[in-house]
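Visitor: Need coordinates for the following:
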Amino acid sequence: MGREVLIGLIGVTGSGKTTFASIASGQSDLKIGRTLRSCTQEPQVVRFEVDGHSIVLVDTPGFDDDERSDVEIFQIIAKWLWLYNSGERRLLLDGLILFHPITANRIGGTERERTRLLQTILGENAYKRVIIGTTMWDDLRNDDDRFTHGIDGRLEEGEVWSEMNAKGATILRHNNNKDSAHGIIRQIIQKSEVEGGGVQLQLRQELIDVKGNVSKTRVGREVKRHIKDKLQVLNDNLRELDSSNPQAQVSDTNLQS
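Guide: I've put the predicted structure just below:
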């Protein structure tokens, strides 16, 4: 048995992360969400073998959760990275699968923000280890072209996947079965072997440098900026609400009538 092949699973709630882990590993006891609420509350490790290789999948909490913000999810992942690397452990990523439901066409500000945070965690050197796994193909009936257009749009220059794709990230279709899941894993194994093993995450090295203080890392600073921006918007909304004059609006309405 060779070294462990470490693969991270990341994506929005309901994108198929835990289902992928269950199908790939054959472990039917994994808790799989059937609603819009995330079942994976903390990163969980799933171990099994593919072609004699020891595979370690790290299933992370889903984004777009109705109970926790994306910022909180990234903080959980950062904390796990620090704790996992305590002692003699040395985390080198062989691959990361970013799950994307094919039916999610619209590119919103939330997706842009979390993609920036993900890139900050990975670092440019790890982009080539990213596989964007498109899911939910079996939910489609017709008009596949309309949904593949959403993928093309994310690859356009300046869009959410363009930088990672330009630096080696690949897009693969996951057909929600064991052969498809193992096919994706085999591609990760092959690329890792060709390139001499796993790569170090940018965040991991930063956490070592700052002794685990997430707020001092690039992703920590990005999170703080994000929170300050949100607070500014809320404060502006409060000031606008306080400055409004309902009595004047009522008077105007009476005059018009």
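
Visitor: C-alpha from now on. contacts and neighbour counts both.
Guide: Will do.

Visitor: which stretches of the stretch 101-250 of the chain form strands?
Guide: Counting by DSSP state E, counting those that start in this stretch, the stretch 101-250 of the chain has strands at residues 130-135, 170-173.

Visitor: do you know which of those lies nearest Ser243?
Guide: strand 130-135 (46.8 Å; C-alpha to C-alpha).

Visitor: starting at the chain centroid, how far to that closest one?
Guide: 10 Å (C-alpha atoms, centre = their mean, to the nearest Å).

Visitor: how about this one, so we can line them up?
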Amino acid sequence: MDREVSDVVIAVMGATGAGKSSYIKRVTGRRNILIGHSLACATEEVQSYRFHYRGINFVLVDTPGFDDNRDSDEIILSKILTWLGASFRKGTRLSGILYLHRIIDPRMQGSALSNMRMFRRLCGPAFYENVVLATTFWGSIDPALGAEREKELRYNNEFWGQLVERGSQLVRLDEDEESSRKLLLSLARKNRSVLEAQKQMQAGKSVGDIAAFHRVVAEYDTKFDQEIERECNRRSAEILRRENEIREKLRQQSREAEQKRSEAARKVQDEEERRDMCRQARIEQQRREVERQERELEELRWARRPEKSYPLHEDPGCREPAQGNVDNHRCKLRNVEKRRCDRCGCRLHSLYTNYRLLPLLPLQERPVRFV
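Guide: Next comes the predicted model:
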């Protein structure tokens, strides 16, 4: 296809199944563009499609996708480099590259990560500001999960971080025809530039040499990534082992501390019990001492009171033995408030309601003292 100098040439790149052909078909309105629905790439060769939009002649270049089941990434890169070399010799300069990525992919790793590195080397840092990084298939993913993956793509230097820092634009590509076309206008305003691969061709390197260089670098990157992964796994295992040792040590220290706390609590409890027993013993000793002093005081009061004898009954006609009456009288006063003798029924003297007998004298004459 012959191109005019005023043509805005935009290359559409990305992995197989990212939606490159679907996007070109949507913005150009052409129905003869094949769209792949499997892991096999529908675009086997580099193809150009011209269309006119808002007074600008656009030429969209559909490139074979990486990670194709039929061709290796090296063959696909050779096809893209061949087209870039031919267009460069004809004086064609790219206005930009639209790189598509499926947001539904869990993460960029393995061959996808290797292809991203190859894409950065293909463009070169000077061309980064002419690159638009577009994520597709937003209708097939939860918005929150998609936003999280988009954030990882944007800020991780292994993914798109380096490109965004140097001027690449990050957009979400939906299936709206008008918004898809407006995206091209932002690339049309960019200054046309030369890719790093085209500069190498201009310096005399062949497509095979450049492709071989990228293949060797990709293999080195793969080995480096594997070595890094092994080292990370080894360090992770070592860190996990140390963490387990530290946790076990902490658990042991916790058990020892708990044992010490239990022993200390037991000692405190034993000490409290000992003190309580001592306190109870002192209280009991003081109580006995108080009782002893009370007895001594009571005996002293009895010793200082005058002695006087009273008959046991108000009725002198009672002939019951005095000893029996007194014993019965004392017994009853301890339990009931009776004022009469249980044997004779006579009323007891009122002074006997509160008394204490001294050691008994002969039965007929026995003194009684007040308390």
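
Visitor: Can you tell me which of the strands of the stretch 101-250 of structure 1 is packed in deepest?
Guide: Looking across the strands of the stretch 101-250 of structure 1 with neighbours counted as mean count of other C-alpha atoms under 10 Å, the highest average goes to strand 130-135: a mean of 24.

Visitor: What helices and strands are in contact with that one?
Guide: Judged by 3 or more C-alpha pairs under 8 Å, 6 or more residues apart in numbering; DSSP states H and E, the packing partners of strand 130-135 of structure 1 are strand 95-101, strand 170-173.

Visitor: need the ones you listed in JSON lines with distance to Asp229 of structure 1, can you?
Guide: What follows is those, written out as JSON lines (distance: least, C-alpha to C-alpha, whole Å):
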{"stretch": "strand 95-101", "distance to Asp229 of structure 1": "26"}
{"stretch": "strand 170-173", "distance to Asp229 of structure 1": "32"}
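
Visitor: could you point out the longest helix in structure 1?
Guide: What stands out as the longest helix in structure 1, according to DSSP state H, is helix 218-243.

Visitor: Buried residues of it, list them for me.
Guide: Applying a neighbour-count criterion of 16 or more other C-alpha atoms under 10 Å, one finds Arg218, Val219, Gly220, Glu222, Val223 buried in helix 218-243 of structure 1.

Visitor: and the second one, how far is that from Val46 of structure 1?
Guide: Spelled out, that is Val219 of structure 1. 26 Å (C-alpha to C-alpha, to the nearest Å).

Visitor: Same question for the last one.
Guide: Counting by C-alpha to C-alpha, the separation of Val223 of structure 1 from Val46 of structure 1 is 29 Å.

Visitor: Can you tell me what Ala218 of structure 2 aligns to in structure 1?
Guide: Under the alignment (TM-score structural alignment), Ala218 of structure 2 pairs with His226 of structure 1.

Visitor: show me the contacts for Ala25 of structure 2.
Guide: One correction, residue 25 of structure 2 is Lys, not Ala. By C-alpha atoms under 8 Å, 6 or more residues apart in numbering, the residues touching Lys25 of structure 2 are Arg31, Ile33.

Visitor: now it, what's its secondary structure?
Guide: Following DSSP: H, G, I helix; E, B strand; the rest coil, we place Lys25 of structure 2 in the helix state.

Visitor: Kindly report the same for the one 10 residues further on.
Guide: Assigned state for Ile35 of structure 2: coil (three-state reduction, three-state DSSP).

Visitor: quick one on the thing from earlier: now the strands of the stretch 101-250 of structure 1 in a markdown table, with distance to Phe63 of structure 1?
Guide: Shown next, in a markdown table, are the strands of the stretch 101-250 of structure 1 (distance: least, C-alpha to C-alpha, whole Å):
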| stretch | distance to Phe63 of structure 1 |
| --- | --- |
| strand 130-135 | 15 |
| strand 170-173 | 20 |
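
Visitor: Please name whichever of these is nearest to Gln75 of structure 1.
Guide: strand 130-135 (20.3 Å).

Visitor: how close does that closest one sit to structure 2?
Guide: Strand 130-135 of structure 1, aligned to structure 2 and superposed, deviates on average by 0.9 Å (mean C-alpha distance after the TM-score superposition for structure 1).

Visitor: got a list of contacts for that strand?
Guide: Contacts with strand 130-135 of structure 1, where a contact means C-alpha under 8 Å, 6+ apart, come from 15-16, 95-102, 164, 168-176.

Visitor: among these, which ones are buried?
Guide: 15-16, 95-102, 164, 168-171, 173-176.

Visitor: Matching Gly198 of structure 1 against structure 2, which residue comes up?
Guide: Using TM-score structural alignment as the criterion, Gly198 of structure 1 maps onto Arg192 of structure 2.

Visitor: Tell me the spacing between its match and Ala237 of structure 2.
Guide: The value you get for Arg192 of structure 2 to Ala237 of structure 2, if C-alpha to C-alpha is used, is 50 Å.

Visitor: quick one, which of the two is more surrounded?
Guide: Using other C-alpha atoms under 10 Å as the criterion, Arg192 of structure 2 and Ala237 rank with Arg192 on top: 17 against 12.

Visitor: In contact with the residue lying closest to the more buried one once chain neighbours are set aside: list those residues for me.
Guide: Distances taken as C-alpha to C-alpha, 6 or more residues apart in numbering put Ser95 closest to Arg192 of structure 2, at 4.4 Å, once the chain neighbours are dropped. By C-alpha under 8 Å, 6+ apart, Ser95 of structure 2 lies in contact with Val8, Val9, Ile10, Asn130, Leu187, Ala188, Lys190, Asn191, Arg192, Ser193.

Visitor: Which of those residues sits closest to Glu74 of structure 2?
Guide: Using C-alpha to C-alpha, those come closest to Glu74 of structure 2 at Ile10, 22.0 Å.

Visitor: Quick check: which element contains the closest one?
Guide: Using DSSP states H and E, the element containing Ile10 of structure 2 is strand 8-14.

Visitor: Just the residues contacting that strand, thanks.
Guide: For strand 8-14 of structure 2, using C-alpha under 8 Å, 6+ apart, the contacting residues are 20, 56-66, 92-101, 187-188.

Visitor: what range in structure 1 matches it?
Guide: Going by TM-score structural alignment, strand 8-14 of structure 2 sits over residues 5-11 in structure 1.

Visitor: Just give me the mean distance for that stretch relative to structure 2.
Guide: Following superposition, stretch 5-11 of structure 1 is found to deviate from structure 2 by 0.5 Å on average (mean C-alpha distance after the TM-score superposition for structure 1).
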